[in-house]
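Undergrad: This is a predicted model, with the sequence first.
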Amino acid sequence: MDIDLPLIWAGIIAFAVLAYVILDGFDLGVGILFPFFPEKHDRDVMMNSVAPVWDGNETWLVLGGGGLMAVFPLAYATILPALYAPIIAMVIGLIFRGVAFEYRWRTRRAEYLWNWAFAGGSMLAAFAQGITLGALVQGIPVENRAYTGGWWDWLTPFSIMTGIAVVVGYALLGATWLVMKTHGDLADRARSLALKCSFGTVAAMGIVSLWTPFLEPLYLQRWFGWPTAIFSIIVPLLVLGCLYLLISGIRTRHDSRPFLAALGLFVLGYAGIGISFFPYIVPPSLTIWDAAAPDASLSFLLAGALVLVPIILAYTGYAYWVFRGKIDPEEGYH
């Protein structure tokens, strides 16, 4: 039996990107929420809540991006020229917030600058990721295996909307993470923000979902043609179910349920994108088989992935297990 290596690799990269979104999403969200918590003590606790795991979360971004270059080189060669500006903006945002983690604890006079670097870098990275997603969903023109669009094709009303949606969604993940990891007044304010962000996130998901089918005939057929139209019923119902669990968890002061429900919203949103895309990796031009490297290369790389991915999962799970529970306000990253 022939093994469909491009399909397997598409699944691995899709998993890596999803892992990055749900893991790095909440620590970007903590940065996005920084302006809503002006007290230094609260900000210290917020940074300490993500300090043990934030850099490990970005491993998945490296795996997704590196895997795309190695496994789907044609997709990499067409996506990057189309999205250089938002991708560079994302990297700049991640650099600023990463440096802020170190410098904020080492200075007092310039601490406010690193607070803004952490918050601004988080917002910029999140917004740029949303812009990138929107530009990819709306389609990248390809002719003769090369990008044929312009420098500003990525900047459209739809991509701006997806950028805003990702910022609000990450803020929701950050707020529910703080609910799970902190005590007292900080957790109470995080609950209030999580409630607002939950409605904002679902509203943004609804706008993007209603907009998407009209960007490409492929999406319209996928969401309203039979039998795939059944997903148009199932996915919104599951989203409403997650929203109910999220709101009820916040109102009953449950620690972990809001965070898990918020993750569920992101998984469903990601699944909706996958339903729209498949089997295209660069819609509407390149399928995963069009863009894949030779099978010999895919086999060689898969052997390494079968070793490395379980190791990454193991040390990621171990890190979260070691640092489980509420944050001690008197201990931290100093």
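TA: Here it is on my side, so go on. As the structure is a prediction and not an experimental result, all values here were calculated from the model. Numbering: from 1, shown residues only.
Undergrad: switch to C-alpha atoms for all contacts and neighbour counts from now on
TA: Will do.
Undergrad: which residues touch Ala292?
TA: By CA atoms under 8 Å, 6 or more residues apart in numbering, the contact list for Ala292 reads 6, 71-74.
Undergrad: 10 Å instead?
TA: Residues in contact with Ala292 (CA atoms under 10 Å, 6 or more residues apart in numbering) are 5-7, 9-10, 68-75, 281, 286, 298.
Undergrad: How about Gly200?
TA: With CA under 10 Å, 6+ apart, Gly200 has these contacts: 164-165, 168-169, 171-172, 194, 206.
Undergrad: and these, which are buried?
TA: 164-165, 168-169, 171-172, 194 (16 or more other CA atoms under 10 Å).
Undergrad: try this one next to it:
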Amino acid sequence: MSWLTAENLALVFAALTALSLLLYGILDGYDLGVGITLPMHNEAWRDTAIASIGPFWDANETWLVMAVGLLLVAFPAAHSAILHAMYLPAALLLIGLILRGVAFDFRAKVKPAQKRNWDWTFKAGSLLATFSQGFMLGIYVMGLNYQLSSVLFASFSGLCVTAAYAMIGNAWLIGKTSGELQRHAIASCKKSGVLTFGGILAVSMINPLVNANVYAVWTEPPLAYFYAAIPLLCFGMFALGYLVLKRLPLPDDKGAWLPFWLTLIIFVCCFAGLVLSFYPFVVPNDMTLYEAASSKESLQIIFFGAIFVLPFILAYTAVAYYAFRGKADDLKYY
């Protein structure tokens, strides 16, 4: 196939990796967010919250495996450089995900008096995983450097990502629950939304100041006029979301899923802004995706494997969400 050139294949795999990361951020983002904001003062609420993510959370993490796998096989030089700089936060991320998995199963097998301890473990694992992801994002933005300013920025980024996951997690609970738990999720979504808005605004102002390439991308016409629509849409969704949350809940549960879809648009806008800021670099200011890509022959083999596997992942994800649509049922373990 003449169009399967090395440059086109590198671009295709970059797009697939980016798509996998975006889907992971949205799908695993909401179930991490549910873990972050798990209501520790009410056991029945905790059971319902965990039941709302129970059928999905394992499958959601598939997209992280997909993204890391694509980075490894399609961009091995970038994978090496990025992982070398992020061994510690990546290890903490994995520890957080392991704690979540262990706590999810053990909370059903221990004595009732110990169940709350494992719920705390689930919450702690969620916080560790989300902060680690945000820290890694901050270090990436700062060019994979560990100077004091970079670590401070990365720590701030960790708090921002945690707030964003809490926002989408509460938006998920608004759609999946009802009654007092839904009202609690609405109030929590407002608070986390304000924190997320402040964090995104701060990062949007800081990032161009510390990265000359990002400053050029967002200020040089004519593309700068087009790119300006992204932050405008993002902040518009925040304003609309806050107005929606002020009116919820409505009779017959109308509009319950609107906060989640608005939050999804915010996530897409933030991700698109990040991609546009660094393209064509896959290692900031050091290595482009074309320089980091595997050989043409290797990419061609991987390409046919990817187009075979990806539809199956999308299919079972779609089936799972269709089968377990509607409000969360009572928690059951089999």
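TA: Nice, thanks for sending it over. Predicted, not measured: the structure shown is a model, and the values here were computed from it.
Undergrad: TM-score for these two?
TA: Once superposed, the chains reach a TM-score of 0.93 (TM-score structural alignment, normalised by the length of the first structure), with 323 aligned residues with a CA RMSD of 1.5 Å.
Undergrad: hang on, the earlier thing: tell me which entries of the buried ones among the contacts of Gly200 of the first structure lie within helices.
TA: 164-165, 168-169, 171-172, 194 (DSSP state H).
Undergrad: Which two among those are spaced furthest apart?
TA: The largest distance within these, taken as CA to CA, falls between Ile164 and Ala194 and amounts to 16.2 Å.
Undergrad: Can you find the partner of Ala194 of the first structure in the second structure?
TA: By TM-score structural alignment, Ala194 of the first structure lines up with Cys189 in the second structure.
Undergrad: Okay, Trp86 of the second structure and Pro280 of the second structure: tell me how far apart.
TA: I think there's a mix-up here, since residue 86 of the second structure is Met and not Trp. 21 Å (CA to CA, to the nearest Å).
Undergrad: Residue range in the second structure corresponding to the biggest helix by length in the first structure, please.
TA: Under DSSP H, the helix in the first structure containing the largest number of residues is helix 73-103. For helix 73-103 of the first structure, the aligned range in the second structure is residues 76-106, judged by TM-score structural alignment.
Undergrad: Would you mark the buried spots in the matching stretch?
TA: 76-79, 82, 85-86, 89-90, 92-101, 103-104, 106.
Undergrad: which residues touch Ala70 of the first structure?
TA: Contacts of Ala70 of the first structure (CA under 10 Å, 6+ apart): 76, 292-293, 297-298, 301.
Undergrad: In a markdown table: those residues, plus secondary structure and distance to Val235 of the first structure.
TA: Formatted as a markdown table, the contacts of Ala70 of the first structure follow (DSSP: H, G, I helix; E, B strand; the rest coil; distance: CA to CA, whole Å):
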| residue | secondary structure | distance to Val235 of the first structure |
| --- | --- | --- |
| Tyr76 | helix | 30 |
| Ala292 | coil | 30 |
| Ala293 | coil | 33 |
| Ser297 | helix | 36 |
| Leu298 | helix | 33 |
| Leu301 | helix | 34 |
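Undergrad: quick one: the strands in the stretch 151-300 of the second structure?
TA: 281-283, 287-288 (DSSP state E, counting those that start in this stretch).
Undergrad: Show me what the first one is packed up against.
TA: When contacts are defined as 3 or more CA pairs under 10 Å, 6 or more residues apart in numbering; DSSP states H and E, strand 281-283 of the second structure packs onto helix 76-85, helix 112-141, strand 287-288, helix 289-292.
Undergrad: quick one: which of those is nearest Tyr322 of the second structure?
TA: helix 112-141 (25.5 Å).
Undergrad: Off-centre distance for the closest one?
TA: With CA atoms, centre = their mean, to the nearest Å as the basis, helix 112-141 of the second structure stands 14 Å off its chain's centre.
Undergrad: quick one: that helix to helix 76-85, angle?
TA: 120 degrees (axes from the mean of the first three to the mean of the last three CA atoms, to 10 degrees).
Undergrad: which strands and helices sit next to helix 112-141 of the second structure?
TA: Where contact means 3+ CA pairs under 10 Å, 6+ apart, helix 112-141 of the second structure is packed against helix 6-36, helix 43-53, helix 76-85, helix 87-106, helix 148-176, helix 179-210, helix 258-278, strand 281-283.
Undergrad: Superposed on the first structure, what's the mean shift for the longest one?
TA: Mean deviation of helix 179-210 of the second structure from its aligned counterpart in the first structure after superposition (mean CA distance after the TM-score superposition for the first structure): 0.7 Å.
Undergrad: Give the buried residues for that helix.
TA: So helix 179-210 of the second structure, judged by 16+ other CA under 10 Å, has buried residues 181-190, 192-193, 195-197, 199-200, 203, 207-208.
Undergrad: Just list the residues touching the alignment partner in the first structure of Ser204 of the second structure, thanks.
TA: Aligned by TM-score structural alignment, Ser204 of the second structure pairs with Ser209 of the first structure. Contacts for Ser209 of the first structure (CA under 10 Å, 6+ apart) come out as 203, 223, 232, 236, 269, 272-273.
Undergrad: Now do the buried residues in stretch 220-227 of the first structure.
TA: 221-223.
Undergrad: what does stretch 153-164 of the first structure give?
TA: In stretch 153-164 of the first structure, counting by 16+ other CA under 10 Å, buried: 154-155, 158-164.
Undergrad: Need these in JSON lines (columns: distance to Ile247 of the first structure).
TA: Shown next, in JSON lines, are those (distance: CA to CA, whole Å):
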{"residue": "Trp154", "distance to Ile247 of the first structure": "35"}
{"residue": "Leu155", "distance to Ile247 of the first structure": "34"}
{"residue": "Phe158", "distance to Ile247 of the first structure": "28"}
{"residue": "Ser159", "distance to Ile247 of the first structure": "28"}
{"residue": "Ile160", "distance to Ile247 of the first structure": "27"}
{"residue": "Met161", "distance to Ile247 of the first structure": "24"}
{"residue": "Thr162", "distance to Ile247 of the first structure": "23"}
{"residue": "Gly163", "distance to Ile247 of the first structure": "24"}
{"residue": "Ile164", "distance to Ile247 of the first structure": "21"}
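Undergrad: closest to Arg43 of the first structure among those?
TA: The closest of these, once distances to Arg43 of the first structure are taken by CA to CA, is Ile164, at 23.6 Å.
Undergrad: Can you tell me the closest non-neighbouring residue to the aligned partner of the closest one in the second structure?
TA: In the second structure, Ile164 of the first structure lines up with Leu159, judged by TM-score structural alignment. Take Leu159 of the second structure and drop its neighbours on the chain: the residue closest to it by CA to CA, 6 or more residues apart in numbering is Phe131, 6.2 Å away.
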